[in-house]
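S.K.: Provide a 3D model corresponding to the input given below.
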Amino acid sequence: MRTGFLLLNACFLLFINCKDGKPSSEQNAEESANTQQVITAKTIEGFKYTDYVLSSRGENAVADWDKYQELAIQVNYLKKADLSFFNGDKALLKGFIDTLKLKTPSILRSNPVISRTAIIETSILRLNENLTLDNIDNQLKLESVKEVLVAFANLNYQINKKLERDFYEKIKSEY
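M.R.: Predicted coordinates for the structure are as follows:
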């Protein structure tokens, strides 16, 4: 009776300790798939979004807006997979964004442009959080990079749209 009980316990322990997961080849394939989606310039080039650039009027309007110029440079670095600016200290990023919003030229102070700068702030801070945390999936990091690129393109679009609207409002009808 006692040997039967010991034999039953040994079988039970054997079943508990048996590996119940996937075969090691499937686990290695999953791990390599996660490491393949690293943030590179090629993966960033593969993003599908509409990238707006500033018109000549837009470039003239932001010529003296230093923080915009710096943001444009950093976004170009981001397109080349240089994440150093966005991976930095959160307090520095927050100060940069606050200065960007405060130094907005008066000609561009409209609700659409202000809302786009708020969206850029949100997307940059989200990207910073996703890059600084170790347990964030690479796919989520890539989505955050795309959000920053889309937010910056939409800011350019709103600046162009605002300046074009202002230009056509100045034109008076001859009739």
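
S.K.: from here on, contacts and neighbour counts on C-alpha atoms
M.R.: Fine.

S.K.: what sits against I136?
M.R.: Contacts of I136 were listed using Cα atoms under 8 Å, 6 or more residues apart in numbering, and they are N130.

S.K.: roughly how far does it sit from N76?
M.R.: 24 Å (Cα to Cα, to the nearest Å).

S.K.: please provide the structure for the following sequence as well, for comparison with the first:
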Amino acid sequence: MKQGILILNVFLLILCACDGPNETSANENLEQQEVQESLKITEKSIEEFQFTDYVLSSDGEKAVSNWEKYQELAIQISYLKKADLSFFNGESNLITEFIEEFKSNVPEDLETNPIVSRVVVLETAMYRLNANLTLDNIEDEEKLMSVKAVLVAFSNLNNQINKKLERDIYDRITVE
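M.R.: Down below sits the predicted model:
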């Protein structure tokens, strides 16, 4: 009888000592999955970016109305905000060709140092996004930051265009 109790106690001790699935490891796995999901490039994750999104004023719209590559880029940026990465995920030579045409077709009245520098920043952000999207070993968080960099660069370009046009109006008022 003592031997049966001893065997039962040893069996219960072994059973309790075994590390079976517990709540903390299950919770940790669930949290890791939620973090993974939040880092994926989705429309929701892009909407959560914290930055000032400048749009062109009505004068700005008129100034870029004949700049075809700007119009095309604005469309691609709107797609990017919806997590459509197809344009930026393409071959790098297509991005290079697009950027060269974009830079060479800047309207004369918008070719100022601040605007040209914003175009260069946008160019760099687009190249970085393309590289991060096409390489397999880049983490999703880095890809998201590259998407944000392109959106911020485009927004800042719009802001510089607006500022330039406002200065032009102010200069006309002070001259008259």
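
S.K.: what's the TM-score once they're superposed?
M.R.: With the length set by TM-score structural alignment, normalised by the length of the first structure, the two chains reach a TM-score of 0.81; 152 aligned residues with a Cα RMSD of 1.8 Å.

S.K.: contacting residues around V119 of the second structure?
M.R.: Residues in contact with V119 of the second structure (Cα under 8 Å, 6+ apart) are 103, 157.

S.K.: which residue in the first structure aligns with it?
M.R.: When the first structure is aligned by TM-score structural alignment, V119 of the second structure is paired with T117.

S.K.: ok, now D140 of the second structure?
M.R.: By TM-score structural alignment, D140 of the second structure lines up with N138 in the first structure.

S.K.: who's in contact with R126 of the first structure?
M.R.: With contacts defined as Cα under 8 Å, 6+ apart, R126 of the first structure is in contact with S144.

S.K.: gap between the residue lying closest to S38 of the second structure once chain neighbours are set aside and N130 of the second structure?
M.R.: Nearest-residue entry for S38 of the second structure: S45, 6.6 Å, with adjacent residues in sequence omitted and distances by Cα to Cα, 6 or more residues apart in numbering. Computed with Cα to Cα, the distance linking S45 of the second structure and N130 of the second structure is 18 Å.

S.K.: then V64 of the second structure?
M.R.: 25 Å.

S.K.: show me where the first structure has its helices.
M.R.: All helices of the first structure, identified by DSSP state H, fall at 2-17, 24-36, 41-45, 56-61, 66-79, 90-102, 111-132, 138-170.

S.K.: please name the residues that touch the aligned partner of K82 of the second structure in the first structure.
M.R.: Aligning on TM-score structural alignment places K82 of the second structure opposite K80 in the first structure. With contact set as Cα under 8 Å, 6+ apart, K80 of the first structure has these partners: 40-41, 44.

S.K.: try R165 of the first structure
M.R.: Neighbours of R165 of the first structure in contact, by Cα under 8 Å, 6+ apart: none.

S.K.: alignment lookup: it to the second structure.
M.R.: By TM-score structural alignment, R165 of the first structure lines up with R167.

S.K.: circling back: more neighbours, V64 and N130 of the second structure?
M.R.: Shown here are V64 of the second structure and N130; by other Cα atoms under 10 Å, N130 has more neighbours (23 against 17).

S.K.: the first structure: which residue goes with that one?
M.R.: Using TM-score structural alignment, N130 of the second structure sits opposite N128 in the first structure.

S.K.: and what of L56 of the second structure?
M.R.: In the first structure, L56 of the second structure lands on L54 (TM-score structural alignment).

S.K.: can you check S155 of the second structure too?
M.R.: In the first structure, S155 of the second structure lands on A153 (TM-score structural alignment).

S.K.: so its match makes contact with L54?
M.R.: No: A153 of the first structure is beyond contact range of L54, at 9.1 Å (criterion: Cα atoms under 8 Å).

S.K.: out of the two, which sits in the busier spot?
M.R.: Of the pair A153 of the first structure and L54, A153 is the one with more neighbours under other Cα under 10 Å, namely 22 against 18.

S.K.: pick out the residue nearest the middle of the second structure.
M.R.: With distances taken as Cα atoms, centre = their mean, the residue of the second structure nearest its centroid is V147 (1.7 Å).

S.K.: against E164 of the first structure, how distant is I107 of the first structure?
M.R.: With distances taken as Cα to Cα, I107 of the first structure is found 12 Å from E164 of the first structure.

S.K.: make that L54 of the first structure, sorry
M.R.: When L54 of the first structure is compared with E164 of the first structure (using Cα to Cα), they lie 11 Å apart.

S.K.: related to what we said a few turns ago, what lines up with the residue nearest to S38 of the second structure in the first structure?
M.R.: Under TM-score structural alignment, S45 of the second structure pairs with T43 in the first structure.

S.K.: that match: neighbouring residues, count only.
M.R.: When neighbours are counted by other Cα under 10 Å, T43 of the first structure comes out with 14.
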